[in-house]
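S.K.: here is my input, please return the structure:
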Amino acid sequence: MPELVGPNQGAWLRRLDLERENLIAAHSSCVRTKDGGELGLRLVHSAKKYWSNRGLLGLRHRLTVEVLAHAGARQPTLARCQALLSAGQVCCFMGRFREAMGYLQECLAIGRKLDDNGRIGGALQYLGMAALGEGDFAAARGYLEEGLVVAEVLGDKREVAGASNALAQLDRAEGLLETAEPLYEKVLALAHELGDRESIAIALLNLAMVAVGRHSADRARQMLLEVIEIAEETGSKRVGQSVLEVCTGLASSNLECEYAARFYGAAEAQTAQTQLRRDPADEAFLAPLIAKAQQALGTAQFATAKGAGSALSYERAIEEASTWLKGDS
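M.R.: This next block holds a predicted model:
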């Protein structure tokens, strides 16, 4: 569904909200039908961005794994390769890095057999993320640097943006902000060229974390306010959850530790619902700032503020974050 990554993605996502039960029913029909394997593979590939945008990672994982196990879906076709990449991607989003490796290695093998640089590059990007999640920085860099070369040879702006972002994440996880930042700026420029609102938001989130790391609070605030606008426009729970996490870090950096604890509680409540886990770069950014806020407040006060945040609805939490970022709180 190419419309899910273009300038009209918000409208298309809302349209699919109305068809959600039909999507699930179509999947069930594919899984039950002897000849439904290939169609099921194509369906999980087409709908993957919808499930992730709406924070339904557990459902996306289940549907993808079910169809990959179908007897009619086991041939090394392009459709299987695409579904394997989707499975590896969602496992990475959920922090299931070792499981992701299995799907991605098979995807890479099929991609090389088919000489499909799009699938080869995608597999390399997420193999890099999985290796980073497993703590193997050297392997991660090898995968990601090769992935960027493949994307540049392919000449696809979306693939170049994805590969550049993945390499920037590794640089940021290693504390190399001076090399991560220009890569994120490149991703942002490409996302604007593509008109991909969610990718614009992700690039801005990453740049905001760099800004927090450099104590550029005003720059981070402006970026986060723009991200909230995009999250509200597209209905992206994934982006909204990340806003709350970056607000946590910004508040702690500014010594507004009660806000940090409150936003952290709201973000963790969303994590429990969406199953979207912070990637290693984001965890490296946030963990010391959470520890800083907890030390400043004391364990009891931090827990109280965190609990108050976790009780907020998603909509209320985003509203509070927006008010705080504008300085109206």
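S.K.: please count neighbours and contacts with C-alpha atoms only from this point.
M.R.: Fine.
S.K.: look at Glu66 and say how many residues are nearby.
M.R.: 16 (other Cα atoms under 10 Å).
S.K.: report the central residue of this protein.
M.R.: Phe93 (6.0 Å; Cα atoms, centre = their mean).
S.K.: for that residue, what are its contacts?
M.R.: Residues near Phe93 by Cα atoms under 8 Å, 6 or more residues apart in numbering: 57, 276-279.
S.K.: if I look at it, how far off is Glu3?
M.R.: Using Cα to Cα, to the nearest Å, Phe93 is found at 22 Å from Glu3.
S.K.: this one next, for a side-by-side:
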Amino acid sequence: LAVFRGGCNRESARAVTGATLPLLAGLIDKSLVRRRQATAVARYELHEVVRQFATEKRQAERPASDSNGIPTSGLAQDDAWLAHYAYFYQLAATAKQNLHGNEQLHWMLVLDEEYANLRAALDRCLRTKDFARGLQLALLLDEYWYTRGYHGEGLQRLLTFLQANTISLPALAVANGYAAAAILAIAGGNYMAARTYLEQAVTPLRQQGKQVSLARALRYYGLIALHEADYPAAEAYIAEAVQLADAVHNPYEAATSLSHLAEIALIQQEHGRAQELGEQAVQMLRTIADKNQLAGSLRRLAQAELHQGQLAAARRNALESLLLNNEVGDPRGVAASTVMLATILAADAAWPAVAQLLGAAATLLTQAQATLLPADQLVHDETWGRLTTAWPMFQSHFDAGRQALADRRTPPYDLEWMQVLVEN
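M.R.: Alright, predicted model coming up:
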């Protein structure tokens, strides 16, 4: 049981260690294990002193280094850690398969609960120089890292495995790894690094005919071009991504790319086209029940509707976007939706509410160490300019908004006060 971090449930205890329920009950009776039940599934955890003792004993029996101090190679040297890795690899693989459908929230919460164990598995792969297993597990967590705002951690872990010994790693895994690193770098605002990573991903993906992965990588190239205000290049990359996704019948990738095309149209003030693209994306995402990406597409649609004078629809879609982002736990998405709502309220000159919402968004972005996407940043800057010009006394309300979310660093946030501001 010492291989677990953050505890285990009955299923993982049996799968990894062979521990039965009577055995766990006996350990509880002896005060070696504690049982806690914050959710429907009970978790079991060694008391920390016991865990440290057990860990030291295992290390003495199975040293991590040979007599010359050279680390042993790979998890295969340790049956318990290999079983731990195998269990949590399969859990992460199942989660990834379900992150674009109606089970999305459930599996995000499963990954939340087991994240300490997933981190432990990654750390062990690094310590034992088992880079191939480490990279394969990291690739299953890229979307989780992106959604939860763990951009820096995810990027660092991916690069550690990719750059440790790429010669021995499968070429496709390396290509997918650099593509995953690219979107995490983009989320952190490091577009130059993202381009470098993509240069190591696109050619192998083309050569191996991996259409979905290639569509994703081209979409990332489009986001970089969008940031650089090279709109023709951005549209070309993302349009090709749509074609590839349609060809292999992948509605998630197609809808995500359509939403980015709507973003480009908005920046170029093609509001009618942006609304049409946004509506297509929203319809597709509602069909597959992907709440996370649906939230982003709703925000883009709300922005187009606002420019078309459809304030009620814009408010409704932006509010739904906010609540969905909060439900799936995307802090950057919550911030962007908050900015969108502030912009909608600015149309009614509701400056105190606008200031509070922009303050809350600033706190969210600071906590997540994230930047807004170009279209969202443009909306923010325009609304900020209007606020500071029209209502110079904004500072106290802005500070109140910043403070409103300061005590909660991760989603879900208490957003009831925002709903009251918007609905009133």
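S.K.: any idea what the residue nearest to the centre of the first structure aligns with in the second structure?
M.R.: Aligned by TM-score structural alignment, Phe93 of the first structure pairs with Ala187 of the second structure.
S.K.: just to revisit the earlier point, sitting in helices, which of the contacts of Phe93 of the first structure do you find?
M.R.: Leu57 (DSSP state H).
S.K.: what about the aligned residue in the second structure for Gly6 of the first structure, neighbour count?
M.R.: The equivalent of Gly6 of the first structure in the second structure is Gly101 (alignment by TM-score structural alignment). Around Gly101 of the second structure there are 17 other residues, counting by other Cα under 10 Å.
S.K.: swap in Pro2 of the first structure?
M.R.: For Pro2 of the first structure, the count of nearby residues is 9 (other Cα under 10 Å).
S.K.: isn't the match of Gly6 of the first structure up against Ile288?
M.R.: Yes. Look at Gly101 of the second structure against Ile288 with Cα atoms under 8 Å: they come within range, at 5.5 Å.
S.K.: look at Asp123 of the second structure and give its secondary structure.
M.R.: Put simply, Asp123 of the second structure is helix when judged by DSSP: H, G, I helix; E, B strand; the rest coil.
S.K.: residues near it, how many?
M.R.: If you count neighbours by other Cα under 10 Å, Asp123 of the second structure ends up with 15.
S.K.: and it, what's its match in the first structure?
M.R.: So, by TM-score structural alignment, Asp123 of the second structure is matched to Ser28.
S.K.: gap between its match and Ala260 of the first structure?
M.R.: Per Cα to Cα, Ser28 of the first structure is found 43 Å from Ala260 of the first structure.
S.K.: what's Gln294 of the first structure aligned with over in the second structure?
M.R.: Under the alignment (TM-score structural alignment), Gln294 of the first structure pairs with Thr388 in the second structure.
S.K.: for the spatially closest residue to that match that is not a sequence neighbour, which residues are in contact?
M.R.: The spatially closest residue to Thr388 of the second structure, leaving aside those adjacent along the chain, is Phe394, at 6.9 Å (Cα to Cα, 6 or more residues apart in numbering). By Cα under 8 Å, 6+ apart, the contact list for Phe394 of the second structure reads 351-352, 355, 387-388.
S.K.: would you turn the residues you listed into a markdown table with distance to Ser168 of the second structure?
M.R.: Converted to a markdown table, those look like this (distance: Cα to Cα, whole Å):
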| residue | distance to Ser168 of the second structure |
| --- | --- |
| Trp351 | 58 |
| Pro352 | 58 |
| Ala355 | 53 |
| Leu387 | 55 |
| Thr388 | 56 |
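S.K.: could you turn the buried ones of those into a ChimeraX selection?
M.R.: The ChimeraX selection below is limited to those of these classed as buried (16 or more other Cα atoms under 10 Å):
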select :351,352,355,387
